Every structure is written in C-alpha cells, then in structure tokens.
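*Asks:* I'd like to go over a predicted model; first the sequence, then the structure.
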Amino acid sequence: MNSRPITVLQLCEHFGNEQSSFHGVARSFELWIPAFDKNRFRVLLCSRGGTIKAAEERFIAAGITPLYLGYGKFDPRNLLKLMQIVSSEKVDIIHAHGYGACLWGRIAGMLMGKPVIVHERCNYRTVPLFMRPIEWLLGPSTRYAFAVSESTRKFTVEKRYISSLIVKVLYSGIPLDGVKKAHSEWIISFRREQGIKPGNKVLGIVSRLESHKGHIDAFKALQLVLKEMPNVYLWVVGDGRYQDVLRRWVVENNMEKNIKFLGYRPDVLSVIQCFDVQLFPSHQEGTPNTLYEAMAIGNVPVASTADGQGEILENGKTALLFEPGDHEMMADLILRLFKDDKLLENIRNNVLVRIKDFDMRRTIATLEATYEQIMDGRS
C-alpha cells in the first residue's frame, strides 16, 4: 500500500454544454468526489471540454476545483495538457468517462505507464463511425472497465471491443443520507405558484432536453390522458439543445396550458417532490441519476424499459413499465395510477425499499477497492 494517498484523476468528456447546464455524469462527480476517504484517496476532476458556468459553480460549492484540457475532441494538444496534469499532480490512476476522455486518457496512460479505467455511461447502441477504428485499436488493450448497467456492459464489450472478463457493472447510486424531504408547505406553495390547483395532478420529467429522452412521447401520452382527466399537467425540468423543437411542438399542438418548461433547477430534488408521478420515457439510457433521485424520495416511476431502467425496476412492483416509444401504453399506465390510489401507494412503498440497494456508499466502496487493487498489483 502506498504511504501517500492514491491520486485518481476523474477525466470526463464534458460537464455540459451551452444548451445543457449540467449533465448526469457531472452530477455523479459532484456526489462521488467528496465521498472518498481523503486519508486514502486524492480525487481530482478534469474535463476534456471547456468551462460550463453552472457546472463550475456547483463543483466549487461542493469543494471541487475542476481542471480543463479545453481543446476539441481530436486536438492533439489534449494529450500534451493531460500529460502535464498527470505529471504535475502525480496522478496514479486515470479514470476516464466519455469517448474523447477515453481516447486521450488511454494514450496518456500508455505513454506514461499509468493504469486507465474506462467507464461507460450509456448504451448508445452503436459507436460513432469516426470512433470505431480508435475503439478497435484501444479496446482490446484496456485492462479496467465499468459500465452503469448490464445492457451498457454488453455494449461496451460488443461495440468498444473490451473483454467481457474485464467490464464490470457498477450502478452509480445515490447518497441516501443526503436526500432531504421538502417541507409540505413549500410543496403546496410551489405547486400553487406554477398554477396547480387542489385536485390537479402533476406529471414530471427531469432530464436533458435531447431527442432520445422521449419528451415528445410523453407529450403525446398526455394528450391521451387529458381526454379522460382534463386537470393533469406536465412539468419539464432541464435544459438542452432540443428545447426549441419541444417548445415548438407544444405550441403547434395547443398544449401550452398543460405543459410547462421549468428549465434548469439547482433545487431539483425539492421540485420533484411536487410531482404526483414521474416519467422516464427515454429511448436509450445508462441508469439515470434522476431515477435514483426519484426513488430516494418515493416518487412512483412510469418508465420505459430502456437499458438500466428496465433492469433495476420491476413492473407492477417498483414501477409501471412500457416499451420505449409506446406513448399509448404510457398514457394507459398514467391513468391506471391516477385511478388507483392503493397501487400508487404500494409502488411508492416498494420503491423506498428498492432504492436501498443503490446506496452510493456501495459504489464508492467498490471504486476504492478497485483503485487499491490496481495499485497493489503495481507495487
């Protein structure tokens, strides 16, 4: 065992972009890094991309000072900057997340003799054409890898050419002791501020505004729900590059009254406690942090079976599930919950039990053990 703490560089592709303030991967770092045993580990954070104001503010508030490479995905200056950081910070392990980060991280690791962990965050179904030769070259030599769900593990093996013996599933989880209940008075007040009257129902989606997140499926489901229950509203929490498309769809379909965009909310954990049911209509995922957060406060999920969602949720017990893109089934499930208070309460109770399997302390313990095993093997 090293006499000094093991220094790990969490190398991320980016924390967000101009349209999306804070990605789910960035949220993981915000939660993870302060949780490591500081006597044994020194964990640094670096983005291949540039500064994102909202992300930077959140990291600083959490006691994390991010570093940046700051060049385009394929700019070779990334390698030089990364090698400077690894050298000056005496980095022992590079833990890489995202294509560009994994590209430069693995090359730096080979040149400097540093172990590199590849961490896949989503089952993208396919690898971008320009990345395939790179993955074909670097994948077989990758010695350590995690994936956030079983489907993502299979993707990592089949599409990124990393040995199935190496890729391990590691669910990100959430720090359960850090989830705070919002005051009932605040919930009532916030719902009132958003125009929600007593007896109205609120659906919610929390995610980046991207085409694969399934927002339009949810909008179409709401149209069907409103035919039977006219006092149902949908709140869209988050920002992203698909925002203009979604807003235009709402206007063109005369849904402005029932669909409200709340934008990026730093207080999202309080806002989601105003939902009656939370929707997860994604077409592709890893295992979203927003799902862990919803479960931790007892929200009832109506979710697609996409990837990690379908793995950790059980239909009829911890969620009501539908195939990705099936907005008609989504509408039926929403109505079923709103008409059956007992079912709603049973799922809520089961969710609060199930989330205990995803306490982030387990995730951190696995990472800490992995880092120590890697370093022990090199001593």
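*Replies:* Looks like it arrived, so ask away.

*Asks:* use CA for all of it now, contacts and neighbours both
*Replies:* Noted.

*Asks:* Quick one: distance of stretch 44-58 to the chain centre.
*Replies:* What separates the centre of stretch 44-58 from the centre of its chain is 16 Å, taken as C-alpha atoms, centre = their mean, to the nearest Å.

*Asks:* End to end on it, go ahead and measure it.
*Replies:* Terminal residues of stretch 44-58 lie 15 Å apart, using C-alpha to C-alpha, to the nearest Å.

*Asks:* Could you pull out the buried residues of that stretch?
*Replies:* Residues of stretch 44-58 classed as buried: 44-52, 54-56, 58 (neighbour count, 16 or more other C-alpha atoms under 10 Å).

*Asks:* farthest pair in the residues you listed?
*Replies:* Farthest apart among those by C-alpha to C-alpha are L44 and A54. That separation is 18.8 Å.

*Asks:* Would you map the strands across the chain?
*Replies:* 6-12, 41-47, 67-68, 93-97, 116-120, 144-147, 167-169, 201-206, 232-237, 259-263, 277-280, 301-304, 320-322 (DSSP state E).

*Asks:* tell me what the fifth one is packed against?
*Replies:* Judged by 3 or more C-alpha pairs under 8 Å, 6 or more residues apart in numbering; DSSP states H and E, the packing partners of strand 116-120 are strand 93-97, helix 99-112, strand 144-147, helix 150-159.

*Asks:* The third one now?
*Replies:* Counting contacts by 3+ C-alpha pairs under 8 Å, 6+ apart, the secondary-structure elements packed against strand 67-68 are strand 41-47.

*Asks:* What lies in contact with the strand it packs on?
*Replies:* With contacts defined as C-alpha atoms under 8 Å, 6 or more residues apart in numbering, strand 41-47 is touched by 5-15, 29, 33, 36, 64-70, 101, 368.

*Asks:* Next up, a structure to set beside the first:
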Amino acid sequence: MNKILFIATVENHIVSFHIPFIKYFQKKGYEVHVATKLGQRHEELKGAGVILHNVNFERSPYSLSNIKALTQLKTIMRKNKFSLVHVHTPVGAFLGRLAAKITNTKPVLYTAHGFHFYKGAPFKNWMIYYNMEKIAAYWTDGIITMNDEDYEIAQKLHIKNKENVFKVHGVGVELDKYYKDETVRFETRKKLGLNKDDICILTVAELIKNKNHKQLIDAMKIINKNNVFVFFAGNGEYEKVLKKYASENNLDYKIKFLGYRKDIPELLSASDIFCLMSYREGLPRCIMEAMAAGKPVVATNVRGNRDLVKNGINGFLVPVNDVNSTAEAINKLISDENLRKKMGVEGRKIIQDYSIENVLKEMDKIYTKFID
C-alpha cells in the first residue's frame, strides 16, 4: 500500500488544519501516517484512522530534544517507504526535510503557515528562521504558501524549481458550518449572559504573546460602554497574565475568558464584531471563520490579516499596538448596525474562494504533480 507522511511539531496543528487532507489521501487508498508530539488530542487523530508516531519535538529550535526527534524521524522513514512527505510548522518542517534528505525519502512538500521572519520581525527571527528555511529549501521539492508576502519570499529561497512554489487559499473553511440562523444566535447569547442590545466582541486565539490580546483590553478602556463585552475563546500560557491585567484595569465584568471551545460556529453567531490583534499571522483561520459567519473584522495590519480583511470593505485594519485606532474602529461598528451587516455580507463574498472545496482542488493539483 502506498503511504503518505504528515509531519508537524504539535498534534493540535494536524487536528485543527489537516484532517480534510488526510481524508483526501485515504479516499484515494493511501495509508496515512502522522509524526508529531502527541498530547491531549491524540484520540481525535486515532479516530481519523491514521498511523501515529510520537516524536519528541520541541517548538524551540534550541532544544536538545530535537536531536532525538531527528533520530526518530529517520527511523520512521527507513521503516516505511513513503510516496510523499508533507511537512508543517518551522521545527517539524526543518527536521522532517533533514531526515528525508538523509534517508533519501522524496518528494517532500512544505507548507509555510506564516514564516517566522517577515517585514518588521525581530532580527533574531531572521537570523534563526530565515537561515533554517534557506538551508532546508535545498531539500524541498515544493513550497506551499498562503499569503502574498510569504509567496514572494519563498520564490527567493533556493528551491530546485521556482515553478514549484505555490500559493493556495489557506487550509480551507467549511463555509456553511459557520453561517447560523437567528435561533442559534439567540440561544448562544442567552448562555453567554448577553441581553438583546449588548454588543459581543469575540476573539478566537491561543492566549499567547503573539496574539496580543492586551491591545483589545486597552481599547476597551477607551470604549467604556456598559453594553459592550469581550469574549476570549482559547487557552494558553498568558491566561493568568491577561486575567490579572483585565482585573487591574477594572474590566473583569467586561472581559470574559471562555477557555478552549469546540462551539466556535455558535460563538461567532452570537457575536457582533470579531477582533484579532496579532503581531504575526500566516493566514488566520479564525478570521476566515468570522467572515464565513458574516461578521465584520477588526484586525492588525499585518501579513495574513490584510490578505483577508479589506480595510473599509469587510472590516478595519489597525496598526499593531495602536489602541486609539483600535477603539475608533470598534466604536464605528458598535454605533452602526447597518455597517456591521454590510461588512458581514462583503466578508461572505470574499471568503468564497477560501472554501474547503476550493482549497482541496488547489491541493489536488499540487499533490498529483508530485505523486505522479
């Protein structure tokens, strides 16, 4: 039986983004393997019918555990003859390509979900991650990108064939899954303790430094309206820090921490405005989901966000850490229900190209080229 190998540093990445592509190969009769650091969601991967390999990845490129991870990957590749290896996430992708080079396993595809080096990135990111990608490009048969800036950068890397640098419409979104009726909106808002005239601002993101939740908290100090509430869906290492910061600014009752949630479509239905204040993005799935739900978006003007949000059309782009501009954009949407609806409709139009059906067609062309 022909075999395919997916590699990512953490299992959450595979579960969240790649199940449709795993099913794509399974329907074609392939045996799908996944090499990742297993955690709390490994049962979901088992349920997808894949063969799991637990690898000692660490996200930090400095970790010595990654030496063991490389050894494990080499063993996996020597025991299995793979028809294709598809690597994701910076550390997993680098080690996966190095192991493939050592074991003469090919072809190897790499999807960049947002290079860690980008315009305005810290110098150390360019020193570490740019050089990792520059080296690994020699061992890569195809690079798949998701935004304009990454596509331009990838074309400058030393990949064997420049024609094998691609740009696709993200990881795909099941559009109809996120567009709910008024009954769902009413019931979910009731569960969240929201009244009819309350404004619900939603952010769906890990509670980590890069997602920059603090910018929205600071904007709430300026907005200062009794009927406006912020809900953070997600968990992460910054949870205690953010809760403390909200409390210190007397915003405990205005900012709600929902933790990890599986009911994102319902939460989006209950919301009025979606916000994402990240320092860095590839092509954020959460914004695509918000657009599919017909919600206006306020996001930072960074790579990835600006590929999705057209300023003044389906939302507003604001500078990173510009609290006043953030508050101003949100206030425009709070005060104008018609504007919120109009931008939501425009978002639904824009997001059609990002449907999972369309992305699977794009990926089918790429996969077929390399497997053939």
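*Replies:* Nice, thanks for sending it over. What you see is a predicted model; the values in this text were computed from it and never measured.

*Asks:* After superposing, what score do the chains get?
*Replies:* TM-score for the superposed pair, counting by TM-score structural alignment, normalised by the length of the second structure: 0.87. Supporting figures: 359 aligned residues with a C-alpha RMSD of 2.6 Å.

*Asks:* now the strands of the first structure in CSV, with distance to S87 of the first structure?
*Replies:* CSV is the format used below for these (distance: least, C-alpha to C-alpha, whole Å):
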stretch, distance to S87 of the first structure
strand 6-12, 11
strand 41-47, 13
strand 67-68, 14
strand 93-97, 12
strand 116-120, 15
strand 144-147, 21
strand 167-169, 28
strand 201-206, 39
strand 232-237, 41
strand 259-263, 40
strand 277-280, 42
strand 301-304, 45
strand 320-322, 48
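
*Asks:* quick one on the thing from earlier: now list the buried members of the contacts of strand 41-47 of the first structure.
*Replies:* Among the contacts of strand 41-47 of the first structure, those classed as buried by 16+ other C-alpha under 10 Å are 6-15, 29, 33, 36, 64, 66-70, 101, 368.

*Asks:* Please name whichever of the strands of the first structure is nearest to E193 of the first structure.
*Replies:* Evaluated with C-alpha to C-alpha, the strands of the first structure place strand 259-263 nearest to E193 of the first structure, the distance being 11.9 Å.

*Asks:* Pull up the aligned stretch in the second structure for the closest one.
*Replies:* Strand 259-263 of the first structure corresponds to residues 255-259 of the second structure when matched by TM-score structural alignment.

*Asks:* how far out from the middle of the chain is that stretch?
*Replies:* In terms of C-alpha atoms, centre = their mean, the gap separating the centre of stretch 255-259 of the second structure from the centre of its chain is 20 Å.

*Asks:* ok, residues contacting that stretch?
*Replies:* Residues external to stretch 255-259 of the second structure that are found in contact with it (C-alpha under 8 Å, 6+ apart): 217, 229-235, 243, 246.

*Asks:* Of the residues you listed, which is the most crowded?
*Replies:* Neighbours here are counted as other C-alpha atoms under 10 Å. On that basis the top member of the contacts of stretch 255-259 of the second structure is V230, with 23 neighbours.

*Asks:* For K244 of the second structure, what is the corresponding residue in the first structure?
*Replies:* Residue-level alignment of K244 of the second structure against the first structure, with TM-score structural alignment as criterion, gives R248.

*Asks:* V32 of the second structure now?
*Replies:* In the superposition onto the first structure, V32 of the second structure corresponds to V43 when matched by TM-score structural alignment.

*Asks:* gap between that match and V250 of the first structure?
*Replies:* Taking C-alpha to C-alpha as the measure, V43 of the first structure and V250 of the first structure are separated by 44 Å.

*Asks:* Check G49 of the first structure too.
*Replies:* According to C-alpha to C-alpha, G49 of the first structure and V250 of the first structure sit 32 Å apart.

*Asks:* again, but for C102 of the first structure
*Replies:* Taking C-alpha to C-alpha, one finds C102 of the first structure at 38 Å from V250 of the first structure.

*Asks:* Same question for A55 of the first structure.
*Replies:* Here the distance between A55 of the first structure and V250 of the first structure works out to 29 Å (C-alpha to C-alpha).

*Asks:* can you check L82 of the first structure too?
*Replies:* L82 of the first structure sits 44 Å away from V250 of the first structure, taking C-alpha to C-alpha as the criterion.

*Asks:* Same check on G199 of the first structure?
*Replies:* In this view, G199 of the first structure and V250 of the first structure are 24 Å apart by C-alpha to C-alpha.

*Asks:* Check the burial of A365 of the first structure by counting its neighbours.
*Replies:* Counted by other C-alpha under 10 Å, the residues lying close to A365 of the first structure total 14.

*Asks:* and the buried residues of stretch 44-58 of the first structure as JSON lines, adding distance to I259 of the first structure?
*Replies:* What follows is these, written out as JSON lines (distance: C-alpha to C-alpha, whole Å):
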{"residue": "L44", "distance to I259 of the first structure": "40"}
{"residue": "L45", "distance to I259 of the first structure": "37"}
{"residue": "C46", "distance to I259 of the first structure": "37"}
{"residue": "S47", "distance to I259 of the first structure": "34"}
{"residue": "R48", "distance to I259 of the first structure": "36"}
{"residue": "G49", "distance to I259 of the first structure": "33"}
{"residue": "G50", "distance to I259 of the first structure": "33"}
{"residue": "T51", "distance to I259 of the first structure": "32"}
{"residue": "I52", "distance to I259 of the first structure": "28"}
{"residue": "A54", "distance to I259 of the first structure": "25"}
{"residue": "A55", "distance to I259 of the first structure": "27"}
{"residue": "E56", "distance to I259 of the first structure": "30"}
{"residue": "R58", "distance to I259 of the first structure": "28"}
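
*Asks:* What is the nearest of those residues to S163 of the first structure?
*Replies:* For the buried residues of stretch 44-58 of the first structure, the minimum distance to S163 of the first structure (C-alpha to C-alpha) is 25.6 Å, reached by R48.

*Asks:* re the thing from before, tell me which of the helices and strands packed on strand 116-120 of the first structure approaches G308 of the first structure most closely.
*Replies:* Using C-alpha to C-alpha as the criterion, the shortest distance between G308 of the first structure and these is 6.9 Å, found for helix 150-159.
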